[in-house]
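Trainee: A structural model of the following input is requested.
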Amino acid sequence: MGHGLTSIIIPGHNGLQLLQDCVASIRRYTDESVTPYEIIAVDDGSTDGTAAWCAAEQVPFVRLPASHGYPKACNAGLRLASGRNLLLLNNDVTATPRWLQNLLTALHSGSDIGMAGPVTNYASGRQQVDYPFADMDEFQRIAGEVNQSDPGKWEEVQRLVGFCMVIKREVYERAGRLDEQFAPGHYEDDDYCRRVHGLGCRMLMCRDTLVHHTGSASFNRTDRQELQALLERNRKLFIEKWNTDPAQFM
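Mentor: So this is what the prediction gives:
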């Protein structure tokens, strides 16, 4: 039984090399006969030739004339998406064997499941797992062993991190777009989880799906103090909106 088309939305600002690697890994490790997919790149005001590369590679893309940050870029990509499943993917994620197949198996295992996400080497909270590896070849070998679909390895969680999360279209249509007040990023994924949860939908963390995440690639370039200020500002916005400290769900 197929799970329909998956739209993979990859936003990025001046991250052409990351996008190239990310798209190459998706093409290599996603079996289109099992899990049909479309890639939609969102060029968030880049000046590094991202749009030109997408055009040359025939990767559908949307180009924002200036950088607006992650939530707005995701929303621009979501507007173009035609999939039954909508997957938000950071450009510094590397796909692995059966990654999409396993996530969709979990997502469609129950009518009340709204979102699913993998585990990874780098994330905040419970999705970070520790599999020591020396290089990407070894990581892919480990992922090949880990990524055997197993419902016993699905865990219901209150929070999924936005580096790689797949949402059923009907849930997205009820929950709405990402909240752009959290631009350029941080806590928009926590906010989204709260909204999906509020619809009575469950979320699954899939320990049978391991992907690689470089982590903080877009925020490494910002100054530490600036980042702290942004985190603090967005945390306050979250608390004002929900009357709850996001740390409760970490």
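
Trainee: Please count neighbours and contacts with C-alpha atoms only from this point.
Mentor: OK.

Trainee: State the three-state secondary structure for Ser7.
Mentor: strand (DSSP: H, G, I helix; E, B strand; the rest coil).

Trainee: which residues does it contact?
Mentor: Tyr37, Glu38, Ile39, Ile40, Ala81, Ser82, Gly83, Arg84, Asn85, Leu86, Leu87 (Cα atoms under 8 Å, 6 or more residues apart in numbering).

Trainee: Highest neighbour count among those?
Mentor: Leu87 (30 neighbours; other Cα atoms under 10 Å).

Trainee: Now for that residue: which residues touch it?
Mentor: Leu87 touches Thr6, Ser7, Ile8, Ile9, Cys164, Met165, Val166, Ile167, counting by Cα under 8 Å, 6+ apart.

Trainee: Likewise for Thr50?
Mentor: Asn14, Gly15, Leu16, Asp43.

Trainee: can you rerun that using 10 Å?
Mentor: Applying Cα atoms under 10 Å, 6 or more residues apart in numbering, we find Thr50 in contact with 12-17, 19-20, 41-44, 61, 63.

Trainee: So how do I select the buried members of these in ChimeraX?
Mentor: The ChimeraX command for the buried members of the contacts of Thr50 (criterion: 16 or more other Cα atoms under 10 Å) is given here:
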select :12,13,14,15,16,19,20,41,42,43,44,61,63
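
Trainee: please give me the structure for this one as well, since I'd like to look at both together:
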Amino acid sequence: MPPDGCNCGRSRPPRTTTPLLTDDLVIASRARAREPELPAATVAHALATLVPAKLARYDAIVLSAAPDQIERDTRIAAEFARHDHRVFHFGAQRNRRQRPAAPNLQRLPMPSRDDALLETLAALRDAEGIEAAMLFAPDTLDAGIAGEVRRRWGWRLVVSTGAPVALRDRADVLLATEKFEFATINEQTVVFLPEMSWPERWAVLDRAFRATWPRASIVVITWDNLAFSRLCLASILQNTEYPNYEIIVVDNASTDGTVAELRRLATEAPHLRPIFNPHNAGFGPANNQGLAAATGEILVLLNNDTVVPHGWLTRLARHLEDPAVGLIGPATNRTCNEAQLDIPYQTYGEFRHIARTQGEKSKGQRHPIRMPMMFCLAFRRDTYERLGPLDEQYEVGMFEDEDYALRAKAAGLDVVWTPEVYIHHAYHASIGKLLPTGEYMRLVRLNQGRFEEKWGICWERHRPAPAPAA
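Mentor: The predicted model follows:
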């Protein structure tokens, strides 16, 4: 290996693990896509396969236009690739002695004009499905182009302390090398000291970059259903490239191995924090426990019978940058209202394709809705502080989401859903256990009465939007 810990972008050999989410894994029936049951083969696979703790990574885009920065940029690109980021290096020098790049490092030609650069980055984003990204900008980059990249896609900018003031003013992170004695050092600045190895330099850059994103807290409730929980948690870890988040799992006294799995995951994924209840606290109280423990500025309630796609959290967070938005939910295969989009699929691979297609054709779209169902609901901390916790009078679960939506609207906040994010939802995987006994309908009537008494209105049933005419 060359000095300073660089291996020219070649990743360390990964540990061999059995993948849980594979493209051929059946997660829904084409004929009964709305039902919570999983095929027996999928359940057996999920029960036999541990959730891999390997995390998704944000992407790194390196623009090398300044000749005196190309060597540094090449080392940065290689180090980020070695840490499993996808890296797109524009303007990288090529020579016969150069080692082959890692599979996750692409060397691309640098466009000669700034207007062409913006078009090239837009095409790259669409082709590669880039969401959260760190852009290393050369000193020669036009400040207007840098600002447009930040405005359009939310990519964070890393700029040298020696860049022009107009470009430095756009930066999220300032990068100083050993020649920084004349630079102004502040809390945005990352310093590359001569004695630092390249892995150490990656680590300080990674910490600084993650801190530029508001922290998000994902709250998941579990009550048995280990197969569903494993699929859900695996999809979060594998597909959430959002750079700054935590997972809080509140377990309602599971007895099927869920507790042991959560304890194992907490040791391998430090940003996952389990809370173990001695009894089934119910949906509302358990979510309130998770929200009380959350440290994020963005809060997400996510059912354990969901599977999330790449980019889901980054897109929801982007909508929440609008202070008018109070609550936002995604599109899905199964809910009770117009956010249900009946798109047939069966396997995880087909779901991933549908989610990506939806994201591409629905960029930035959101629509008012009476109630975004709480299988996935995102909101900012300031909204939570205005509205308070979920109302715990609704026994076991149901009507908390209806109640919370009315509280948000009463506070003057927009309640919306976005077709840009498409999440698989098995629906009623937990509370559906009460259907055969009739207990489910008893709870519906009981909680409906509580809701109507609280709000002084007659509740009306939701209806999914009709399918478009053939």
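
Trainee: Compare the contacts of Leu87 of structure 1 with structure 2 and list the overlap.
Mentor: Mapping those onto structure 2 (both residues aligned by TM-score structural alignment, their matches' Cα atoms under 8 Å) leaves Thr6, Ser7, Ile8, Ile9, Cys164, Met165, Val166, Ile167 still in contact.

Trainee: What's the average distance for the longest strand that structure 1 contains when superposed on structure 2?
Mentor: Assignment by DSSP state E gives strand 202-213 as the longest strand of structure 1. Mean deviation of strand 202-213 of structure 1 relative to structure 2 after superposition (mean Cα distance after the TM-score superposition for structure 1): 0.7 Å.

Trainee: ok, back up a step: for the contacts of Leu87 of structure 1, which one is nearest His212 of structure 1?
Mentor: Proximity of the contacts of Leu87 of structure 1 to His212 of structure 1 (Cα to Cα) peaks at Cys164, which lies at 10.2 Å.

Trainee: mind checking what that closest one lines up with in structure 2?
Mentor: Matched by TM-score structural alignment, Cys164 of structure 1 corresponds to Cys376 in structure 2.

Trainee: right, and Leu19 of structure 1 touches Ile10 too?
Mentor: Yes: at 7.7 Å, Leu19 of structure 1 counts as touching Ile10 under the criterion of Cα atoms under 10 Å.

Trainee: quick revisit: how much space is there between the match of Cys164 of structure 1 and Tyr422 of structure 2?
Mentor: Applying Cα to Cα, to the nearest Å, the value for Cys376 of structure 2 to Tyr422 of structure 2 is 10 Å.

Trainee: ok, how many other residues are close to the closest residue to Leu63 of structure 2 other than its chain neighbours?
Mentor: Ranked by Cα to Cα, 6 or more residues apart in numbering and with sequence neighbours excluded, the top spatial neighbour of Leu63 of structure 2 is Phe90, at 5.0 Å. By other Cα under 10 Å, 20 other residues sit near Phe90 of structure 2.

Trainee: roughly how far apart are Phe90 of structure 2 and Ala60 of structure 2?
Mentor: 11 Å.

Trainee: can you tell me the helix or strand for the residue most central in space within structure 2?
Mentor: Nearest to the mean C-alpha position of structure 2, by Cα atoms, centre = their mean, lies Leu313 at 3.0 Å. According to DSSP states H and E, Leu313 of structure 2 maps onto helix 312-319.

Trainee: Figure out how far that helix is from the centre of its chain.
Mentor: Computed by Cα atoms, centre = their mean, to the nearest Å, the chain-centroid distance of helix 312-319 of structure 2 equals 7 Å.

Trainee: Spatially nearest residue to Leu118 of structure 2 (excluding sequence neighbours)?
Mentor: Ile145 (7.0 Å).

Trainee: mind listing what that neighbour touches?
Mentor: Asp114, Asp115, Leu117, Leu118, Arg151, Leu167.

Trainee: Filter the residues you listed down to the buried ones.
Mentor: Asp114, Leu117, Leu118, Leu167.

Trainee: now for the first one: what does it line up with in structure 1?
Mentor: Asp114 of structure 2 maps onto no position in structure 1 when the alignment is built from TM-score structural alignment.

Trainee: The residue lying closest to the match of Cys164 of structure 1 once chain neighbours are set aside: what secondary structure?
Mentor: Once flanking residues are discounted, Cys376 of structure 2 sits nearest to Leu302: 4.5 Å by Cα to Cα, 6+ apart. The three-state assignment at Leu302 of structure 2 reads strand, by three-state DSSP.
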